[in-house]
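Asks: Quick one: sequence plus predicted model below, questions after.
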Amino acid sequence: MKIAILILAAGSSNRMGTAKQLLTIGHTTLIGKSIETALQSNANEVFCVLGANAETIRKSINSYKANVIINTNYNNGLSSSIIAGLDHIENLNFDAVLITLADQPRIDVNYLNVLIDSFNQNPSKISASDYQDNSGVPAIFPKTYFKQLKRLEGDKGAKNVLNSNNQNVIKVNCNTLLDIDTQQDYLDFLKSL
């Protein structure tokens, strides 16, 4: 199965007050860590969707073998990044897309590969992260869901597709889910390293 990873990194980081994609994490940045993890996975190709601060962020990730997609509608929320990404990869013969966020630094290559294995065993179903009450990203969507994903609106991302297709979602347990949205989230994460 041919799988594309779509890293969503177009947001303007309003709650952070600075471009969180460029926050330092060890030897790299928040987005750099996401790309490194994605490149080490069993997926076939990695794409980054940028929007706010696109040129600055693009320069910071130039050394990675990741394809950059620019979302000019990033102010319309997370769904606009999913649509921009799918518009770009739709005709590239991928069987599925693994959607992940640039602000989840605890997601590691092992977890991405567990999702990929789950998808390979169940290629007609969505393999998604289990957030106890509902499903979320990282998640792998078979190509049959691309049209539904492209109808998304607003800042809810893929939640509506995930939680309206419960019978077709395989929930994958992940105890490393953490989003960095505020300075405090970032400082807490650094302390935990």
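Replies: Received it, and whenever you're ready, just let me know what you need.
Asks: can we go C-alpha only for contacts and neighbour counts from here?
Replies: Noted.
Asks: what about the helices in the protein?
Replies: For the chain, helices defined by DSSP state H occupy the ranges 30-40, 54-60, 78-89, 109-121, 146-149, 159-164, 183-192.
Asks: ok, now which residue in this structure is the farthest from the centroid?
Replies: Here the centre of the chain is the reference, and by CA atoms, centre = their mean the most remote residue is residue 191, at 23.9 Å.
Asks: structure B:
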Amino acid sequence: MIRAEDTVLILLAAGRSSRFEGSNKLEAEFLGKPVGLHVVTALEDIPFQDRFVVRDGCSLDFKGYRVIHNDQPGEGMARSVRMGVEAAKGAGAGAKAVLIALADMPRVTAAHIYRLLDAADSDDAVVASSDGTQPRPPALFGRARFDFLMTLEGDAGARDLVQAGKHVVTSPAELIDIDTPDDLEALRALVHAPELTITRPQG
């Protein structure tokens, strides 16, 4: 395993929310708080070596995170990953791994993150989450993979690497990510969120 104390958390919160009808999906309400802050709350007690959030125009206050501003989110997720890994490499304490999580996945739990850490067994570890079918974030990368992560381009650069790594299976509901208003409405319905009755069109 790789300890949380030797791991830097990189939370990706930069994106155009292009499918969210002109608003920022991370600021949409879900169970009484913005979508983007659920993972912050879920992981707040994990003793990571350091925490960075890569963001663009999002107005949320990511307390406890060092902020990295991505002013070109249109270049894809890889730019945010590169910026986060560069920050982790320069953090000064010699991180053994980075844990990359997405702010638009509001159901991720600390228990699942600990399972990812437990499955990491070397400096070149690659451990991704899976719903039993497809690997996806959150994902952990050992420090021997940092230089590769710094070469990523676009949105799918690490796909082959993640596909070949270890996969820790959890409930598909835990790995739901929010890209569209319909995604959010479906999640609200799944958990019987009270705001569903507020946002549903009348008539």
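Replies: On my side now, so go ahead. Since we're looking at a predicted model, the values are computed, not measured.
Asks: and residue 127 of structure 1, which of the helices of structure 1 is closest to it?
Replies: helix 109-121 (5.8 Å; CA to CA).
Asks: Okay, angle between that closest one and helix 30-40 too, please.
Replies: Relative orientation of helix 109-121 of structure 1 and helix 30-40, computed by axes from the mean of the first three to the mean of the last three CA atoms, to 10 degrees: 50 degrees.
Asks: any idea how far helix 109-121 of structure 1 is from the chain center?
Replies: 14 Å (CA atoms, centre = their mean, to the nearest Å).
Asks: how about the helices of structure 1, which one is nearest residue 20 of structure 1?
Replies: Using CA to CA, the nearest of those to residue 20 of structure 1 is helix 30-40, at 7.0 Å.
Asks: Can you tell me what sits against that closest one?
Replies: 5, 7, 9, 20-25, 45-46, 61, 64-66, 101-105, 107-109, 112 (CA atoms under 8 Å, 6 or more residues apart in numbering).
Asks: Just the buried ones among those residues, please.
Replies: Among these, the ones that count as buried by 16 or more other CA atoms under 10 Å are 5, 7, 9, 20-23, 25, 45-46, 61, 66, 101-105, 107-109, 112.
Asks: and the residue lying closest to residue 106 of structure 1 once chain neighbours are set aside, how many residues sit next to it?
Replies: Of all residues not flanking residue 106 of structure 1 in the chain, residue 176 sits nearest, at 5.3 Å (CA to CA, 6 or more residues apart in numbering). Look at residue 176 of structure 1: counted by other CA atoms under 10 Å, it has 12 neighbours.
Asks: same check, this time on residue 93 of structure 1
Replies: Neighbours of residue 93 of structure 1 using other CA under 10 Å come to 11.
Asks: And residue 115 of structure 2, by the same measure?
Replies: By other CA under 10 Å, neighbour count at residue 115 of structure 2 equals 16.
Asks: What's the separation between it and residue 11 of structure 2?
Replies: Remark: distance between residue 115 of structure 2 and residue 11 of structure 2 (CA to CA, to the nearest Å) = 18 Å.
Asks: just residue 29 of structure 2 next, same as before
Replies: When residue 29 of structure 2 is compared with residue 11 of structure 2 (using CA to CA), they lie 19 Å apart.
Asks: and if you look at residue 73 of structure 2?
Replies: From residue 73 of structure 2 to residue 11 of structure 2 the distance is 14 Å (CA to CA).
Asks: Same check on residue 26 of structure 2?
Replies: For residue 26 of structure 2, the distance to residue 11 of structure 2 - CA to CA - is 12 Å.
Asks: what touches both of these two?
Replies: Contacts common to residue 26 of structure 2 and residue 11, judged by CA under 8 Å, 6+ apart, are residue 103.
Asks: if we can go back for a sec, could you dump the helices of structure 1 into CSV with distance to residue 15 of structure 1 added?
Replies: Formatted as CSV, the helices of structure 1 follow (distance: least, CA to CA, whole Å):
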stretch, distance to residue 15 of structure 1
helix 30-40, 16
helix 54-60, 18
helix 78-89, 15
helix 109-121, 27
helix 146-149, 26
helix 159-164, 21
helix 183-192, 8
